[in-house]
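Novice: Using only what follows, build the 3D model:
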Amino acid sequence: MGKNRISHDDTHFLHSYSPIFSVILSVKRWLLTLLLVLPGVLSAQIGGRHVYSFLNLTPAPRAAALGGMNISTYDHDANFAYQNPALVNDSMHQQASFSVANYLAGITYGYASYSHTFEGIASFHTGVQYLSYGKMTEADVYGNQLGTFSASDLAYVVGGSIKRDQFRFGANLKLINSNISRYRSHFALGMDLGGAYISDKGNFTAGMAFRNIGFNLSRWRVADGESTPLPLDIAIGISQRLEHMPLRFSITVNNLQTPKLIFYDKNAPPEFDLSGEEIITKFPFFDNLFRHFTFGTEFLISQGFNLRAGYSHLRRQELRS
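Specialist: Below is the predicted model of the structure:
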């Protein structure tokens, strides 16, 4: 009397939904790990003061055409695993890719990758991202030219993902190097953590990524002696393919760790109007909000020919200034 009893229906309910419960527990453990790791990293992020910014360059033409940032497109393209490691999957098995692009003023960058799946274990990928600054003139403190020198950045990436029902969880590890001619090289270790949900038919995908978590092995220091962190980026995104049309739309929201993306120089002298009143700088709310958003769309005409378009409000505003 007064004791709780579990009926046959209750037992059937628990057995039917046990996979969902196990996924929820896996997600909770994954989020707990992030909560333990991220606080120290988040506190170190100061707008405009980080190193190895080349890690945020778009790795391949397809991602560039979709606005430069996409963490939710789930298909056979291994390059998406660079921005979200959870996206590497068995459809990318033994796929290799290489891309190179001219950036600005003789600067070139590129990315090469290879993916491999071990059946029943996990899918893996490895890659190299590089940025070459080209030849530059070397001079002494008096302006006398001494010749030329070069500089480059490199990131060696290895990562993988596992599948749990309709979820995938992945991680990238990065060894990062910055080299200036014969002078000292700098090294850092970085990590990306990612998750993705894929619907039954694969038409809808949601992704989340914590990119460039890490630390310097050799210190870069700014003028005031403060060390500089890696360019952390927290992003979420969704992709939806229409059921009866060859169209896929993607929305990515990134830089969530930095609410204000409009640059404001705190050391700039105040400005005054004609009446002598100080001009208070105001940040347009919607301008700042949409700097976090990247929109992309794909017209999937055939396996070998697609049309893509993307828009990044942050890039548009930065190119205007």
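
Novice: alpha carbons only for contacts and neighbour counts from here, please
Specialist: OK.

Novice: who are the neighbours in contact with the spatially most central residue of the chain?
Specialist: In the chain, the residue lying closest to the centroid (C-alpha atoms, centre = their mean) is Gln83, at 4.2 Å. Residues near Gln83 by C-alpha atoms under 8 Å, 6 or more residues apart in numbering: 69-71, 209, 211.

Novice: For the comparison step, fold the sequence that follows:
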Amino acid sequence: MRVRRVIYICFILLMPLSVFAQQGGEALFSILNLTPSARMNALGGHQAALYDNDPGTALFNPAMADSSFHKNATIGFSPYIADINYGYAGFAWHVPKTGTFFGGLNHLGYGNMIMADQNGEISGTFSAAETVVFLGYSKKLSPLLSAGIAFKPVFSSIETYHSWGIAIDAGLHYRSHNERFHAGLLLRNAGRQISSYSESSAETLQPDLQIGASLKLEHAPFRFSLTARDLLSGSLDYEIPDNEYGITVPQPESADAGFGDLVLRHLVLGVEFVPSDNFYVAGGLNPRRRQELKVDSKISTVGYSWGFGFRIYKFHFAYSSARYHLSSSSNYFSITTNISAF
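Specialist: Model (predicted):
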């Protein structure tokens, strides 16, 4: 009862007092919105009910960690976009009658950029990077329901400017008796900036409330996943504000989007072909990504993602690719193993 009471109190404390829509490009600590799992990236990037004993899924929803994660370790790398590189590592440890503890590290390097003044005079180069540390705990509240929480100190540097803050994730995970149906409730990235880049006041992070479910068919090797995200943001419609440099930017078509289109932007859909526990092929659709990053003259496969995973000996390899724009895709590679097997 004590653990359950603590989890409920955490949810109450993490619920924001006000809700504002968040425009693309204005997010603080962008690394917090990236997906630390190759399999989840293949399913559209956000799946609150994805159950896999890869610690990368626990870094997304802390309630996923359980006894099957004991001594599991994972590392992943993504040559993200352009010269941006993204990597993560995670590890989990289960303590009987206490719960499952896990930790991890995400790092995002933006590469070297040209340093110039307002007149275009180049004076050198500079770099930028962001790092997140994960410290999490999960415990079963009943045979079918588990809860978890993760604390995430995040550090950011741009040239000689530095900032850091703390984000918190809290989640619930339900599984059916036959384990074909899973459901998840997740509040991600609730917290605030502790130290800003300049003398300006610290900002509050924009939390993301997600609800998801997955279902594996009884007589066919397919699993379907659906997650509703950004449920605290209201409408995801936005307009690009005027800028001080006199540059005209075409407005997105989202200003004229219908109700159905705006609803779809809150959803992420995924499907998997899982003939055995040692192999899968997955695909996903992120409608918001597709609508916001498309080029009207040629939409192509923007917003779609795919991937596969397989087990060889004591290692589970996974790969996924997500199309963000006509000119670029992100690729994820990960390896998971259990250290007790050696």
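
Novice: about what we covered before: any figure for the gap between the residue nearest to the centre of structure 1 and Gly214 of structure 1?
Specialist: 15 Å (C-alpha to C-alpha, to the nearest Å).

Novice: what's the answer for Val27 of structure 1, then?
Specialist: Distance, Val27 of structure 1 to Gly214 of structure 1, by C-alpha to C-alpha: 22 Å.

Novice: Could you check which of those two is surrounded by more residues?
Specialist: Gly214 (21 against 15; other C-alpha atoms under 10 Å).

Novice: Now do the strands in the stretch 151-300 of structure 2.
Specialist: Taking DSSP state E, counting those that start in this stretch as the criterion, the stretch 151-300 of structure 2 carries its strands at 161-175, 181-195, 208-216, 222-228, 267-276, 279-285.

Novice: show me the contacts for Ser250 of structure 1.
Specialist: Ser250 of structure 1 neighbours (C-alpha under 8 Å, 6+ apart): 70, 72-73, 237-240, 295-297.

Novice: Kindly report the same for Ser176 of structure 2.
Specialist: So Ser176 of structure 2 contacts 144, 182 (C-alpha under 8 Å, 6+ apart).

Novice: what comes into contact with stretch 46-55 of structure 1?
Specialist: Residues external to stretch 46-55 of structure 1 that are found in contact with it (C-alpha under 8 Å, 6+ apart): 131, 153, 155, 176, 178, 212, 220, 228-231, 258, 263.

Novice: Count the residues that sit near the residue mapped onto Pro284 of structure 1 from structure 2.
Specialist: Applying TM-score structural alignment, one finds that Pro284 of structure 1 aligns to Gly258 in structure 2. Residues near Gly258 of structure 2, counting by other C-alpha under 10 Å, number 10.

Novice: What separation do you get for the alignment partner in structure 2 of Gln317 of structure 1 and Trp306 of structure 2?
Specialist: Matched to structure 2 by TM-score structural alignment, Gln317 of structure 1 sits across from Gln291. The gap separating Gln291 of structure 2 from Trp306 of structure 2 is 18 Å, by C-alpha to C-alpha.

Novice: before we move on, what about Asp52 of structure 2?
Specialist: Asp52 of structure 2 is 17 Å from Trp306 of structure 2, by C-alpha to C-alpha.
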